[in-house]
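> Next comes the sequence, and after it the predicted model I'd like to discuss.
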Amino acid sequence: MTILMRAVEFSGRASAAGEILRARGARRDRPIAVLTRSSAALAILAIAAATLEAPLFPIDPSLPASIQADLLRQAGDALVVDDDQIVEIQSMIASAAGAPLAYAPPRGPALFIATSGSSGAPKAAILTGANLAASAAASATITPLDPGDRWLATLPLFHIGGFSVLARCAFAGADLVLCDGFDPERTRSILAAERITHVSLTPTMLAQLVAQGPAPRSLRHALVGGASLTAQRAHEAAALGWPVQPTYGMTETSAQIATLPRLPEGWRSGQMGRPLPGVEIGLTADGRLKARGPTIMRGYANPDLEPGDGLRDGWFISNDLAEISASGDLSILGRADDVIVTGGKKVLPSAIEDLLGACPGLGRFTIVGQPDPLWGHIVAIHYDGAIPPRELLDWCRRHVAGAHRPRAAHRIERFPLLANGKVDRIALRRLALRRESQTGAGGKNDPAAGDF
């Protein structure tokens, strides 16, 4: 479903929804937890919560019940709204109308939003209205957004990559186009039919759209982030007119820390340029990126809304390894917990991913370390493309040297992705454990190359 959202069209409904929520116990500073996949409902309730000066807490309803319960525990005394209650609210506000109402979140806690949980249990970060406003203003210095522009939100609003689009459009007076779920053919059609000027994508989404052909003429900005973007994929997209802007950020930083205004010639994976205005960056002793400034979260959620949880002297210390050049340019090397030690040598998956970008028939893929009795770990590929595992390993022998060369390849029937397009590494680990239990030590199947 595709919905063009303008303030004048749904502000009346948001105001009415706010009164209903107030009658059900919503109040200032009490989080309103909303469990729905409907982007339209979340957009309306985001504005409704803002009128009450209550933080919104959008939660992915497809998460396991135990994780939902843990997120709600982190939020303390939250008012919970699920799809059944949303249907009831929508029936009560269907005919409501009113003057335009801009999204005006409270300066204090305005948004509880869960981290992706791609490699562990999600945490809820508390973002203030001041955080969201500072992030939108900083983003606009690199990616200008004006009234009349249209930003397609392809990511769900219960992830920061989706919600930040809503905030940017509201602050700028631009149009927000919401789309529940991502389908490459439908999205390509929406981009052209709705004359979209801005879009946020993951690398996987970009690849699927590029396969549909050149970018529509209206599109001026395509922010690509959330996962490692290979140079091969980026330059192929740029050659077809896609206005690729590599971007990097986290939930804890209100989305972007750094974004390139355009794809430079000779760009390499991980290069992000200077940080956005107001964002200060540095490195820890072990090479992890740290950041502070007006876009950094208030802290992780806790029932008393106490600030500072997860921060150190105002710094948020990420788990991403990075380099900062003498001129201040940022390059992301990969996650610290993704480093593979094979035969005593440290290997970063991002360096391998760039090399594999030229392999035909690979499809979506990720690099992980696979336990090995001789080397400690070996480099392994999980992928969903057409190339058979043994042919893929033969290609790697010819094109990838030394410790970086993958020595195991596993084709996956359905590549596990989270709702925000990131690889679900927990699901990958489960698949790997299942494979090991099926093959075992000395089993008949070749553990170095197979399908599962």
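Structure's in. What do you need?
> C-alpha from now on. contacts and neighbour counts both.
Will do.
> Pull out the buried residues from stretch 357-373.
Using 16 or more other CA atoms under 10 Å as the test for burial, stretch 357-373 gives 357, 362-370.
> Give me the contact list for that stretch.
Stretch 357-373 is touched from outside by 204, 230-233, 338-341, 349, 352-353, 377-387, 392, 395, 415, 423, with contacts defined as CA atoms under 8 Å, 6 or more residues apart in numbering.
> first to last residue in it, what's the distance?
By CA to CA, to the nearest Å, the extent of stretch 357-373 from end to end equals 29 Å.
> Can you say which of the contacts of stretch 357-373 are buried?
Here, 16+ other CA under 10 Å leaves 204, 230-233, 338-341, 349, 352-353, 377-385, 387, 392, 395, 415, 423 buried among the contacts of stretch 357-373.
> Please narrow those to those residing in strands.
In this view, the buried ones among the contacts of stretch 357-373 that belong to strands under DSSP state E are 340-341, 377-383.
> ok, which pair from those is furthest apart?
Maximum pairwise distance among these (CA to CA): 21.1 Å, between Val341 and Tyr383.
> So which residues of the stretch 101-250 of the chain form strands?
Taking DSSP state E, counting those that start in this stretch, the strands of the stretch 101-250 of the chain run over residues 109-114, 124-128, 150-153, 175-179, 198-201, 221-224, 244-250.
> okay, pairing it with this:
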Amino acid sequence: MKINTKNIRSQAYIQDIMRLEERWFSNDPNFFVQTSGSTGQPKTISLQKEHMRNSARATLKFLNIEEGSQALLCLPIDKIGGIMMFVRAAEANLDLTILEPSSKPFDFLEENVNFALSAMVPLQISQSLAQLQRAGKLIAGGGPLSPRLIRQIIENKAQLWHSYGMTETISHIALRQISPVLADAFKVLPGVTISLNAQSCLTISAPAIGVEKLETKDLAQLIGEDEFLWKGRLDNVVLSGGLKLYPEELEQKIDLSENFILAGRDNPILGQELLLIIESEQPLDEQLRMAALARLDRLEKPKEILYLKSFIYTSNGKIKRSETLSQALALRPNKG
């Protein structure tokens, strides 16, 4: 494994990389990682290094990454996404270029440098569209991909897979191909089995990574034995007039360039009503609003649109949905 840090200006970040390297190659069989905090309070959990190695091997096999290839690490190295890129590089003896996290990682690279494997969050992808072919096989994590961003990824001929997983499953356990061929479903990695519990939430078993019947709060629909459609989080479901609305699923029908979420608010008649919250100070004009919501059925359309100058995010860029909703309701910005 080779590590290239020549494009890093911060000596403090280079020291962090050295500490990560020391921790990984130490004799301690355990590795402590902090969860992202997107669905609850951040917490520190202990993972076994052998399980992490097995996870890395599964991804390398799934994506057919050859030993000694070039790889790019531009995610935070204190979270599971960045840590596992490091572990994959160690397992396949990759030539790993590490950058400080930024929204435009290719701005810090020479123009003739290309990679076989990379990982990015949606913000980085949206700011690097013209450079995505240089990323090689690109793993997208840390949040959903909007319909508009998916179209842009395909137009730019990237090789991109959207990941499903969490810190407890040692990053992803399933990947959904976005480009060059757009797949509807996530496909699990080798050694992973899935089922649904009584609430139609995904249950994961993967002995090689130390996961035994982990019941998630992710609503899903199984497609055969090794594929599933992700519908959203159980605790985000909106019950409106007897109808179950799945915000994350409906968000895939909304075409906006701004960040946004759908969420529920109490309603004395309906039980709950659906809200659209947009990260913007300026309300949409009527024409843009109609175009953005055109694919939603009548009963799926939000009852109100709220605008918030800045959403609340975790340290690695995930939207904190409940906190963002609370702030939007408390501030009551311009109504749509």
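Arrived safely, thanks for sending. Note that the coordinates shown come from a computational prediction; the quantities given were computed from them, not determined experimentally.
> Put one on top of the other, what's the TM-score?
Once superposed, the chains reach a TM-score of 0.87 (TM-score structural alignment, normalised by the length of the second structure), with 332 aligned residues with a CA RMSD of 3.0 Å.
> how about Gln282 of the second structure, what does it touch?
Tyr307.
> mind checking what Ala172 of the first structure lines up with in the second structure?
In the second structure, the residue paired with Ala172 of the first structure is Ala92, using TM-score structural alignment.
> For Arg425 of the first structure, see how far away Ala121 of the first structure is.
Here the criterion is CA to CA. By it, Ala121 of the first structure lies 12 Å from Arg425 of the first structure.
> Of these two, give the one with the bigger neighbour count.
Taking other CA atoms under 10 Å, Ala121 of the first structure and Arg425 do not tie; Arg425 has more neighbours (18 against 13).
> Kindly state which residue of the second structure is aligned to that one.
Arg425 of the first structure maps onto Arg321 in the second structure, by TM-score structural alignment.
> How about residues contacting stretch 104-114 of the second structure?
With CA under 8 Å, 6+ apart, stretch 104-114 of the second structure has contacts from 7, 70, 74, 99, 124, 127-128, 131, 134-136.
> from those residues, which ones fall inside helices?
Among the contacts of stretch 104-114 of the second structure, the members falling in helices (DSSP state H) are Gln124.
> Kindly present the contacts of stretch 104-114 of the second structure as a markdown table, with separate columns for distance to Cys201 of the second structure.
Output for the contacts of stretch 104-114 of the second structure, formatted as a markdown table (distance: CA to CA, whole Å):
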| residue | distance to Cys201 of the second structure |
| --- | --- |
| Asn7 | 43 |
| Gln70 | 37 |
| Cys74 | 32 |
| Leu99 | 37 |
| Gln124 | 30 |
| Gln127 | 33 |
| Ser128 | 34 |
| Gln131 | 37 |
| Arg134 | 37 |
| Ala135 | 33 |
| Gly136 | 33 |
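> Pull out the buried members of the contacts of stretch 104-114 of the second structure.
Buried, going by 16+ other CA under 10 Å: 70, 74, 99, 124, 128, 131, 134-136, out of those.
> Now tabulate these in a markdown table and tack on distance to Arg295 of the second structure.
Below are these laid out as a markdown table (distance: CA to CA, whole Å):
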| residue | distance to Arg295 of the second structure |
| --- | --- |
| Gln70 | 41 |
| Cys74 | 35 |
| Leu99 | 39 |
| Gln124 | 27 |
| Ser128 | 28 |
| Gln131 | 30 |
| Arg134 | 33 |
| Ala135 | 32 |
| Gly136 | 33 |
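> can I get the strands of the stretch 101-250 of the first structure in JSON lines with distance to Leu330 of the first structure?
Formatted as JSON lines, the strands of the stretch 101-250 of the first structure follow (distance: least, CA to CA, whole Å):
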{"stretch": "strand 109-114", "distance to Leu330 of the first structure": "25"}
{"stretch": "strand 124-128", "distance to Leu330 of the first structure": "24"}
{"stretch": "strand 150-153", "distance to Leu330 of the first structure": "26"}
{"stretch": "strand 175-179", "distance to Leu330 of the first structure": "30"}
{"stretch": "strand 198-201", "distance to Leu330 of the first structure": "20"}
{"stretch": "strand 221-224", "distance to Leu330 of the first structure": "16"}
{"stretch": "strand 244-250", "distance to Leu330 of the first structure": "10"}
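> Val87 of the first structure is nearest to which of the ones you listed?
The nearest among the strands of the stretch 101-250 of the first structure, by CA to CA, is strand 175-179 at 18.4 Å.
> Ile223 of the second structure corresponds to which position in the first structure?
Using TM-score structural alignment, Ile223 of the second structure lines up with Ser325 in the first structure.
> That match and Ile281 of the first structure: what is the separation?
To Ile281 of the first structure, Ser325 of the first structure is 12 Å away according to CA to CA.
> These two: who's more crowded?
Ile281 (19 against 10).
> how many neighbours does the nearest residue to Ser69 of the second structure once chain neighbours are set aside have?
Closest residue in space to Ser69 of the second structure, ignoring its immediate chain neighbours: Leu94 at 5.1 Å, by CA to CA, 6 or more residues apart in numbering. Burial of Leu94 of the second structure is recorded as 24 neighbouring residues (other CA under 10 Å).
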